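A.B. asks: What follows is a predicted structure for the sequence shown.
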Amino acid sequence: MTKNKKIWLTAVALTGLAVWVNVAQAKSSAMQTPTTAQPKAVDAIDVQKYLGTWYEVARLPMYFQRNCASDVQAEYSLNADQTIQVKNQCINTDGKLDVSEGVAYSQNDGNSQLKVSFLPKGLRWVPFSKGDYWVLRVDEDYQVALVGGPSHRYLWLLSRTPDVDEAVIEDYLNTAKAQGYDLSTLIRTKHSAEK
C-alpha cells in the first residue's frame, strides 16, 4: 500500500469516526427527557459544617446503589490536601454491610460542586471515572441537604438523622422538582434506627 493511500484511508476513517461521534451525541441529546429547569448548585457551602455523617432519606435509583436495601449513610472528612474523604455504606440485599471509599474534589470556589471518584488511588486521574456531586440545597444549620448533578440522573436527600419530618422531606423534594428532577422513581430509604 502506498503512503498516499494510507494517508487517504486514515483520513476517511477519522472522518467516519467524527461523523459517528456527532450522530451518537445528537441521538443521545434527542433521547434525553426534556426538563423544565437546569439544576443549580448553591453558591457556596461551609465545608467544615458539611463534614461528618449524613443519612440518606431518599434517592433516585442508580447503578452503584442497586444492592443497597437499607441504612444508607455517608461520612465525609477532610484530607490533608483539602480533598474530601468519602465513606459510603449500606446494608445490602443479603443483610451484609457494603462499604465504598472515595475522594471528592471541589470544582468551584464555593465548594458546592464536586467530582467524586471511588476508583483506587492510582486510577483516580481517569476523567470519566468521577461523578458529579452538587449541593443543590442545604439548610443554615447543615441538618438537611439535597444533592444532585447537572444531568438530572442522580439525586439524594440527606439528613443528619435517619428520621426526618415529612414536611421537611416534601419541601426539599419540591426543590428537586423545581430544578427539573423527575421523582416518579424516587426510593425512600429504610433505616433500622427508625421507630
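C.D. replies: Happy to help now that I have it. Not measured: the values here are computed from a predicted model.
A.B. asks: hey, let's count contacts and neighbours off CA atoms from now on
C.D. replies: OK.
A.B. asks: Which positions in stretch 184-195 come out as buried?
C.D. replies: 189, 190, 191 (16 or more other Cα atoms under 10 Å).
A.B. asks: Out of these, which is nearest to residue 37?
C.D. replies: residue 189 (25.8 Å; Cα to Cα).
A.B. asks: here comes the other one, which I'd like you to weigh against the first:
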Amino acid sequence: MKKTLFLCALLLAGCVGRPENIEPVSHFDSSKYLGKWYEIARLEHSFERGLSQVTADYSLRQDGGLKVINRGYKDADAVWKEVEGKAYFVDRKDVGYLKVSFFGPFYGSYIIFDLDPQAYSYSLISGPDKSYLWLLSRTPTMDPALQQKLVDKARGLGFDTSKLIYVKQN
C-alpha cells in the first residue's frame, strides 16, 4: 500500500514539474492576468485537436485559486466546446507557476515563462514538459514581429516550434 501511494504521489508530482531551463516569471500579479486571452498558437494535443477560436477566461475563485474556462469551436462538428478548470499557485502567488486541473484530482503544470510586464498583453505558457506550449494574447491577432520574437524565444528554449498550430480567430 505504501509503495502504491508513493508511486501515485510521484506521478502527480511529475505532472506539475517544470521543464529544464524554463523559469516562471516573477513579480506576477494575478489580478492583471484575469479576463479573456486568445490562443494565437499552440503545440497540438488531443484535448484541443480540431479547435479554432480558442480562448481562455480567468477569474478569481473564493478559495484563492483561479477559475479557468477554456472555449473553442470544433469546426468538424460545428459546435462550441467548453471546459471549466481550476488553478492554484505551486509556490508563491507572485510567481507565474500554477497547477491546473480540468479532470478531478489530476493537475498539470501551467508555467508562464514570458509575459508583457506592463500591460499583460501577451504570454508564453509551458506545461510539465516541452511538448506543451501556448502563445496567448489579449487580442485575437498579434503584431507579426512580436509573434515571431516570442516563437523564436520558445525555439531557443528547446520547444519544437515547427509543429506550432496557428489558431484561426474570427
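C.D. replies: Ah, there it is. What you see is a predicted model; the values in this text were computed from it and never measured.
A.B. asks: TM-score for these two?
C.D. replies: After superposition, the two chains reach a TM-score of 0.83 (TM-score structural alignment, normalised by the length of the second structure), with 151 aligned residues with a Cα RMSD of 1.7 Å.
A.B. asks: Do a quick rundown of the strands in the first structure.
C.D. replies: 52-59, 68-78, 84-92, 97-106, 113-117, 130-138, 144-148, 155-159, 187-188 (DSSP state E).
A.B. asks: Assess the claim that residue 136 of the second structure and residue 36 are in contact.
C.D. replies: No - Residue 136 of the second structure lies out of contact with residue 36 (Cα atoms under 8 Å); the separation is 9.8 Å.
A.B. asks: Which residue of the two possesses the greater neighbour count?
C.D. replies: residue 136 (26 against 18; other Cα atoms under 10 Å).
A.B. asks: separation between the aligned partner of that one in the first structure and residue 75 of the first structure?
C.D. replies: The alignment partner of residue 136 of the second structure in the first structure, by TM-score structural alignment, is residue 158. As judged by Cα to Cα, to the nearest Å, residue 158 of the first structure and residue 75 of the first structure stand 11 Å apart.
A.B. asks: okay, and the common contacts of those two?
C.D. replies: residue 54 (Cα atoms under 8 Å, 6 or more residues apart in numbering).
A.B. asks: ok, back up a step: can you lay out the strands of the first structure as TSV showing distance to residue 31 of the first structure?
C.D. replies: Conversion of the strands of the first structure to TSV gives the following (distance: least, Cα to Cα, whole Å):
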stretch	distance to residue 31 of the first structure
strand 52-59	23
strand 68-78	28
strand 84-92	31
strand 97-106	30
strand 113-117	25
strand 130-138	21
strand 144-148	20
strand 155-159	20
strand 187-188	24
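A.B. asks: and of those, who's closest to residue 168 of the first structure?
C.D. replies: Nearest to residue 168 of the first structure, of the strands of the first structure and by Cα to Cα, is strand 144-148 at 8.6 Å.
A.B. asks: chain center to the closest one: distance?
C.D. replies: 10 Å (Cα atoms, centre = their mean, to the nearest Å).
A.B. asks: now that strand and strand 52-59, what's the angle there?
C.D. replies: For strand 144-148 of the first structure against strand 52-59, the angle between stretch directions is 60 degrees (axes from the mean of the first three to the mean of the last three Cα atoms, to 10 degrees).
A.B. asks: packing partners for strand 144-148 of the first structure?
C.D. replies: Here strand 144-148 of the first structure touches strand 130-138, strand 155-159, going by 3 or more Cα pairs under 8 Å, 6 or more residues apart in numbering; DSSP states H and E.
A.B. asks: Deepest-packed of those strands, please.
C.D. replies: Most buried of those, by mean neighbour count (mean count of other Cα atoms under 10 Å): strand 155-159, with a mean of 25.
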